[in-house]
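Q: Build me a model:
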Amino acid sequence: MSKKSRFYEVTYRDGHGDHPTLFPAQSEADLSQKLKFPRTVKHVETRHAGWLPVAVEANEHLDGVEFRVTHKGTETTISKDSLGYDHLIKLFAKDVAVLQRDLDEHNAPDA
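A: Sure, this is the predicted structure:
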């Protein structure tokens, strides 16, 4: 099941050039409070990327949930350790619960 979430494209610069990175967030202000850059990285800009379709899927180990979104031809995976993961867990709580139940059944030991 696919629904949409608000995303922001954050561009940062390091010694290897500019790196646009996609993050889900409730608002730009919410995202900016959570973004932390090391001293060797410069924040260039944050732009609203729009409301993008999000797929709720099982991770590769079939023991957790991750999210996939495609923007400008590039697929981004938001996993447990990614910034914005908690936002998507709350936003897609119903879909996550259904998938988690299916994963629990799949991973249950045989009786």
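
Q: going forward, measure contacts between C-alpha atoms and count neighbours the same way
A: Fine.

Q: just the helices in this protein please.
A: 28-34, 85-91, 93-107 (DSSP state H).

Q: quick one: contacts of the first one?
A: Outside helix 28-34, the residues within contact range by Cα atoms under 8 Å, 6 or more residues apart in numbering are 8, 25, 46, 48, 83.

Q: Could you pull up the contacting residues of the last one?
A: It refers to L83. 23-24, 34.

Q: Can you report how many residues lie near G17?
A: The number of residues packed around G17, counting by other Cα atoms under 10 Å, is 8.

Q: and what of F23?
A: 22.

Q: Please report the distance of H48 from D95.
A: Per Cα to Cα, to the nearest Å, H48 is found 25 Å from D95.

Q: To compare against the first, here's the next sequence to fold:
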Amino acid sequence: MATKARFYEVERQNGHETQSAIIAAPSREQIESTLNTKDIKVNKVKFLGWAPVTARPDECEIRHEFNARVNGQEVTIHAQTPGFDYLNQQFPAEVQDVISFLNESK
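A: Just a heads-up that it's a prediction; the model follows:
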């Protein structure tokens, strides 16, 4: 059972601004193929290392999200965040535990 996931610092640019984010992904190639679009260009991808990940209920206790501390920075990955599908694949048992908890508390 996995306890850690790979994290990258990703710099993206659209027509107006450049943004930097920490993203969970299995590889640099996956980031580039997923995030490069006609409107957004990935400028830089830097591997930050492996970090422990936990699954937990979101603020509203409706869905699950993931939490990690990467290079001292707290990172939350939810359904609308790049890397969410990767973490679902990496941590299926933890996700199921959170879903079971959410179903029981309804």
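
Q: TM-score of the superposition?
A: Once superposed, the chains reach a TM-score of 0.84 (TM-score structural alignment, normalised by the length of the second structure), with 104 aligned residues with a Cα RMSD of 2.0 Å.

Q: If you map the contacts of L83 of the first structure onto the second structure, which are still there?
A: Retained contacts for the contacts of L83 of the first structure in the second structure, judged by both residues aligned by TM-score structural alignment, their matches' Cα atoms under 8 Å, are 23-24.

Q: Relative to V65 of the first structure, which of the contacts of L83 of the first structure is nearest.
A: P24 (15.5 Å; Cα to Cα).

Q: ok, so what distance separates the closest one from T76 of the first structure?
A: 11 Å.

Q: which residues touch the residue most central in space within the first structure?
A: For the first structure, the residue whose C-alpha lies nearest the mean C-alpha position (Cα atoms, centre = their mean) is I78; its distance is 3.1 Å. Going by Cα under 8 Å, 6+ apart, I78 of the first structure touches 66-68, 84-85.

Q: I'd like to know which of those are part of strands.
A: Using DSSP state E, the subset of these located in strands is 66-68.

Q: buried stuff in the strand of greatest length in the first structure?
A: Longest strand in the first structure, counting residues (DSSP E): strand 42-58. Buried positions in strand 42-58 of the first structure, judged by neighbour count with 16 or more other Cα atoms under 10 Å: 43, 46, 48-49, 52-58.

Q: and that strand, how far from the second structure on average?
A: Strand 42-58 of the first structure: mean distance to aligned residues in the second structure after superposition is 1.4 Å, counting by mean Cα distance after the TM-score superposition for the first structure.

Q: Any chance you could list what contacts that strand?
A: 1-14, 28, 37, 64-71, 92, 95-96, 99, 103.
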